[in-house]
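S.K.: okay, sequence plus prediction incoming.
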Amino acid sequence: MLPHSFPFFSFIHSFILFHRNSQSYNSHCVPYECASAKVGPSFELEGTHTTMSYNHLYPFDAMEEEEDFFDEMDENNHADGGVADDDALDEYEMLTKVTDTSAAQARKGKDIQGIQWDRLNISRDSYRVTRLEQYKNYENIPASGDAVNEDCKRSVKGGKYYDFFYNTRMVKPTILHFQLRNLVWATSKHDVYLISNYSVMHWSSLSGNLSEIINFAGHVAPSEKHAGSLLEGFSQTQISTLAVKDNFLVAGGFQGELTCKFLDKKGVSFCTRVTHDDNAITNAIDIYDSLSGATHFLASNNDCGVREYDVESFQLLNHTQFPWAVNHTSISPDRKLMIVVGDHLDGLLVDHHNGKTVSSLVGHRDYSFASAWHPDGRVFATGNQDKTCRVWDVRNLSSPVAVLVGNLGATRSIRFSADGQFMVVAEPADFVHVYSTKADYSERQEIDFFGEISGVTLSPDDECMYIGIWDRTYASLLQYNRRHSYTHLDSYF
C-alpha cells in the first residue's frame, strides 16, 4: 500500500456555490486518485485539474492545509466576484445546515443524508450517474478493474435485510489513508467506536452521547508497565487503522505504532513501535480469542510482517515475514489458518501455527486490502482494488466460489454477520452491499449514499449496521437495523 494519506474534497461543496451561474452546469467535484505516490492526490472538476500533495503530513497539518486548499479553490473559481456573491453564500450556508434524519423522516421523503436535492438544479439520480462516470478508482495495476466483468457472478439487487434507522451528523468520521477503511467498530448495537480527526471517539446511539476515548493530537503514554512497552509513549500519532472488540481497543499508526487500551480502565495500557522501518504503517488489526480463551491480536504491517500479541501480557508471540507489504490478515474461527493479503495479486492461506503457506489464492488482478471468514470456518472472502470481492471455499481453492464486482471502486472492507447469513462489502465511497449467503451471493441489498466510507461494522448480535461517511459537508454515521416483522415500531422514534 502507499505510505501516504490525503483528505478528499466534499462532493457537493463547489456544486452548491457554482450552480447558480448556469442552468446547464454539469461539473461535479469527485475524488481523483493519482497513480503515482510521488505526485500525491488531486481533485478534478470538469474543465479544471488541481493537484496537491499531502505526503508525510500529520493529521492536524493536513487539516490546516485542507482548509487552505478549499479557500484557495474558492478564491480561484470566484475571482471575478460574479459567482460567490452574498446570495450564493447564504444559499450555501442554508443548504449545508444539515440535520439528523430518522427512519420516519426518510419515509416521508427526506434524503437520508439531509441533502436538499430540490434546491439544486440537478436530481439525485442525475448526480449518481455523473458520480459513477467520473469517480476514479485507485489502481496499483493499471486497468485492473476493467477486465473482471467476464468472471463476475451476477447478483440480483433488491434484497431488504437491513432498514435505514438513523443518520447522525454529530459524529464526524474521518480517514487518514485512502486505502485503509477499517475505522468504525460496534461492540454492541448501541456502542460504536471510530476515528474522528485525531481522536478515537465513542458514540452511544442509545443516549445520543459522543465522547472522546483517546486524543492522539498531544502526548499519549501507557499507565501500566509491560515488557516491550514504550513508557515515554507517543506524540502526535497519526492513526491509520483501528480495531475494537468487547472491552479492548487497538489503534495502529503510520510509524508502526500500536496503542492498546481496555475500555473499562482509565488510561492506555500498552504502547509500542513494532518497527523502525521507513515503510512502517500499520495496515490492519484483527482481535480474537485464542483456543485457550486468552485474547490475542494480529497486526499487519507495511514492513511485510504479521505480528501476534497476547493481550494479557502484551508479549509478542509470533512474527511472520512475507515477501510483500501485508495489508490485511484474518484468522479462521478454529484458529488454524490465516488469510494474508497485501501488495501482490495473489493472497495466501497460511498455517497459523508455523507460518507456512497452505495455498495461494489466485484470481485477483490488483492488490488486496480486505479479508474475512464466514463463521462456518470453510468459506472466506478477499477484497481487492480490481473492484471485486472473491469468495473462497477451503475445500477447493482452485477457483473462487463467487466473484462479486462493485459499482464504483475497490473492495475496501468485508464483514460476515455472526449468524453467517450475510456478507457486507464496502466500496471506497457511496456503496455498501449486503449479500445473502443463503442465496449463494446471488441476491444483495445495495445501500446507496454519497461520501467516502471510513468503515462499516455489524454489532455482535447482527442487529445493527453502522457506516461511517467522510465528507467535508455531509460527514455522518448511518445506522441500519436488521429487518424484522415489527419494523413499523421505528415510527415511534
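M.R.: The structure has been received and is ready for your questions.
S.K.: from now on I want contacts and neighbour counts done on CA atoms only, so please keep to that.
M.R.: Will do.
S.K.: which one is residue 361 nearest to, not counting chain neighbours?
M.R.: Nearest-residue entry for residue 361: residue 347, 4.8 Å, with adjacent residues in sequence omitted and distances by Cα to Cα, 6 or more residues apart in numbering.
S.K.: roughly how far apart are the one you found and residue 217?
M.R.: For residue 347, the distance to residue 217 equals 35 Å [Cα to Cα, to the nearest Å].
S.K.: what's the answer for residue 143, then?
M.R.: With distances taken as Cα to Cα, residue 143 is found 39 Å from residue 217.
S.K.: presented hereafter is structure B, for comparison with structure A:
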Amino acid sequence: MSHYNRDEMEYVADDNEMAEVEDDVYFRGRAFGESDSDDDDEYDPLQENRITDTTAAEARKGKDIQGIPWDRLSISREKYRQTRLEQYKNYENIPQSGELSEKECRPTDKGGRFYDFWQNTRSVKSTILHFQLRNLVWSTSKHDVYLVSHYSIVHWSSLHSKRSEILNVQGHVAPCEKHPGSLLEGFTQTQISTLAVRDNLLIAGGFQGELICKYLDRPGVSFCSRTTYEDNAITNAVEIYEHPSGAVHFMASNNDCGVRDFDMEKFQLSKHFCFPWPVNHTSLSPDSKLLAIVGDNPEGLLVDSQTGKTITQLCGHLDYSFASAWHPDGRIFATGNQDKTCRVWDVRNLSKSVAVLKGNLGAIRSIRFTSDGQFMAMAEPADFVHVFDAKRGFEKEQEIDFFGEISGVSFSPDTESLFIGVWDRTYGSLLQYNRHRNYSYLDCL
C-alpha cells in the first residue's frame, strides 16, 4: 500500500496519484463549469440547506439522486459523465496494468435491475483518510448502518432518520474494561483507516496499527491493542467472524506484512501469520478453513487458516489488490485489483479465474456478496458500484452511477438494503438502495 505521511495529514504521492484522489473529482461549482460570480453569489457549496436529501418519490419525478442542480450548471450530466470517464486517472503501482487487463475481461449485460434507489441522506457525511482503503461502511440491518465521518464513527437509522455518534476518536480513547494485553492507556487522535461492524461488535483500525474494539450494547470501549510499533503499521482491513468454537474472532490485515487473529471471548491474540508483502485485505471462507490473502503483489494467496501455510498462488491480476470476499457457498471467492478488474475464483480449480469483471474508472477497492449468494457488489474508487447476478454466472449486472469518491459499500444481512458511502466536500452522503421486487408498494417504511 502506498506510504502515508500521517504527520502532515497528506498523501505522499506523485502527480498521477493525486489525480486519482482529488483531481477533477469534487464538486466545487467550477467542476461543473460555473463562473466565478456564480460560485460566489448564486451557488455556495457551504450552504448545506440548498442541497437536500432525495427520496425515491422525488427521483421518480426527475430530481437528481444526489441533489445536483444540473439545470443551473453550464454542463449536462451526460457531458460531465463523459468528461469524467475520459479524464479520471486510475492510480497504478504497476504501469499500464489497467490497459493490459482489458483483453481478459468478459462483456456483461448491464441491463440488470436488482436494487432500486430508496434515498440519499446528507445528514451523514462519509469520509476517507487513505485513498486505497475503502471499507468504511457497514450495515447490521436493512435500517442500520455504521460509517466513518472524520474522527467519528456514526450510526444512521433510516427507519427513524436519526444520526448518532457511536465513538469519537479525536481525543483520548481508553478501554473501560481490563483484559490481559489491552493497552489501558488507550490512544489519542486515532486516524481511522478501516472499520468492521458485525452484530454488536465494532472494530476500528488505525494508521499506527491501532485496534479499538467496542461492543455496541456496552458503554465505552472494551479493548485496545496496537498490532505493531513499526513505522509501516497501518491497519488495512478487519474482518469479524464466528469461530467454529462459537467464539467471536476478528482478523486484522496490516502493512507490516502481518495477519493477526484475535479471540474476543478471551480478548487475546490467537494467531499471527507473516507474508512476504504488505497485506491489504484478508477474507475467511465460510467454513473457516481457508484464507484469501491479497496485498502489494500481483499474485494473491490461498492459505490454510490454521497454519498460515500457502496452499496455492492466485495468478492473473497485474497490479496490487485491495479487496476480497467469499461467496456464502464456500466455493467461490473474488479479488479486486488496481488493474481495474475483479477476478472470480473457484476453489475446485484455481489454475485460472472463472470470470474477469471490469470497472469503468479505476481500481476495484471493495467487494461484497449478499448473504443468500444471489448478488455481488464491487465498488470502484469513485462514481460506480456494480451489482452482479452471482447466481447466474456474473453475466448480468446493474451499474449504479453517481459522482464522488466511494468510502465503502455494504449489503444488509437480510440482503434487503445496499448502502453506499459517498465522500465529497459538497455532496458527501449515504446512498441507500432497496432490493427490487416484482411487486411494489407506496413509498412507506
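M.R.: Yep, that arrived. Computed from a prediction, not measured in an experiment: that's the story for all the values here.
S.K.: tell me how the two chains score on TM-score.
M.R.: TM-score for the superposed pair, counting by TM-score structural alignment, normalised by the length of structure 2: 0.94. Supporting figures: 438 aligned residues with a Cα RMSD of 2.5 Å.
S.K.: now do the contacts for the aligned partner of the residue nearest to residue 361 of structure 1 in structure 2.
M.R.: Taking TM-score structural alignment, residue 347 of structure 1 has residue 300 as its aligned residue in structure 2. If you count contacts by Cα atoms under 8 Å, 6 or more residues apart in numbering, residue 300 of structure 2 has them with 292-294, 313-315, 321.
S.K.: helix, strand or coil for residue 300 of structure 2?
M.R.: The assignment at residue 300 of structure 2 comes out as strand when based on DSSP: H, G, I helix; E, B strand; the rest coil.
S.K.: which secondary structure element is home to the counterpart of residue 251 of structure 1 in structure 2?
M.R.: Matched by TM-score structural alignment, residue 251 of structure 1 corresponds to residue 204 in structure 2. Residue 204 of structure 2 is located in strand 201-206, with elements delineated by DSSP states H and E.
S.K.: so where do the helices sit in the stretch 51-200 of structure 2?
M.R.: Listed in chain order, the helices of the stretch 51-200 of structure 2 (DSSP state H, counting those that start in this stretch) span residues 56-60, 77-87, 97-101.
S.K.: need those in a markdown table (columns: distance to residue 139 of structure 2).
M.R.: What follows is the helices of the stretch 51-200 of structure 2, written out as a markdown table (distance: least, Cα to Cα, whole Å):
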| stretch | distance to residue 139 of structure 2 |
| --- | --- |
| helix 56-60 | 20 |
| helix 77-87 | 29 |
| helix 97-101 | 31 |
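S.K.: check which element follows the lengthiest strand in structure 2 along the chain.
M.R.: Within structure 2, and with DSSP state E defining each element, the longest strand by residue count is strand 397-411. Scanning forward in sequence from strand 397-411 of structure 2, with DSSP H and E defining helices and strands, the next element found is strand 417-423.
S.K.: could you give the angle of that next one to strand 397-411?
M.R.: For strand 417-423 of structure 2 against strand 397-411, the angle by axes from the mean of the first three to the mean of the last three Cα atoms, to 10 degrees is 90 degrees.
S.K.: rewinding a little: go through the helices of the stretch 51-200 of structure 2 and pick out the most buried.
M.R.: Scoring these by mean neighbour count under mean count of other Cα atoms under 10 Å gives helix 97-101 as the most buried, with a mean of 17.
S.K.: which residues in structure 1 does that one align to?
M.R.: Mapped onto structure 1 with TM-score structural alignment as the criterion, helix 97-101 of structure 2 occupies residues 144-148.
S.K.: stretch 230-244 of structure 2 too?
M.R.: The alignment of stretch 230-244 of structure 2 onto structure 1 (TM-score structural alignment) covers residues 277-291.
S.K.: then stretch 355-362 of structure 2?
M.R.: Structural correspondence for stretch 355-362 of structure 2: residues 402-409 of structure 1, per TM-score structural alignment.
S.K.: show me which residues of that stretch are buried.
M.R.: Across stretch 402-409 of structure 1, burial judged by 16 or more other Cα atoms under 10 Å covers 402-406, 408-409.
S.K.: contact partners for residue 385 of structure 1?
M.R.: For residue 385 of structure 1, the contacting residues are 137-140, 144-145, 365-369, 409-412, taking Cα under 8 Å, 6+ apart as the criterion.
S.K.: trace it over to structure 2, please.
M.R.: In structure 2, the residue paired with residue 385 of structure 1 is residue 338, using TM-score structural alignment.
S.K.: who are the contact partners of the residue nearest to its match when sequence neighbours are not counted?
M.R.: In space, residue 338 of structure 2 comes closest to residue 363 once its chain neighbours are excluded; the distance is 4.0 Å by Cα to Cα, 6+ apart. For residue 363 of structure 2, the contacting residues are 90-91, 336-341, 380-381, by Cα under 8 Å, 6+ apart.
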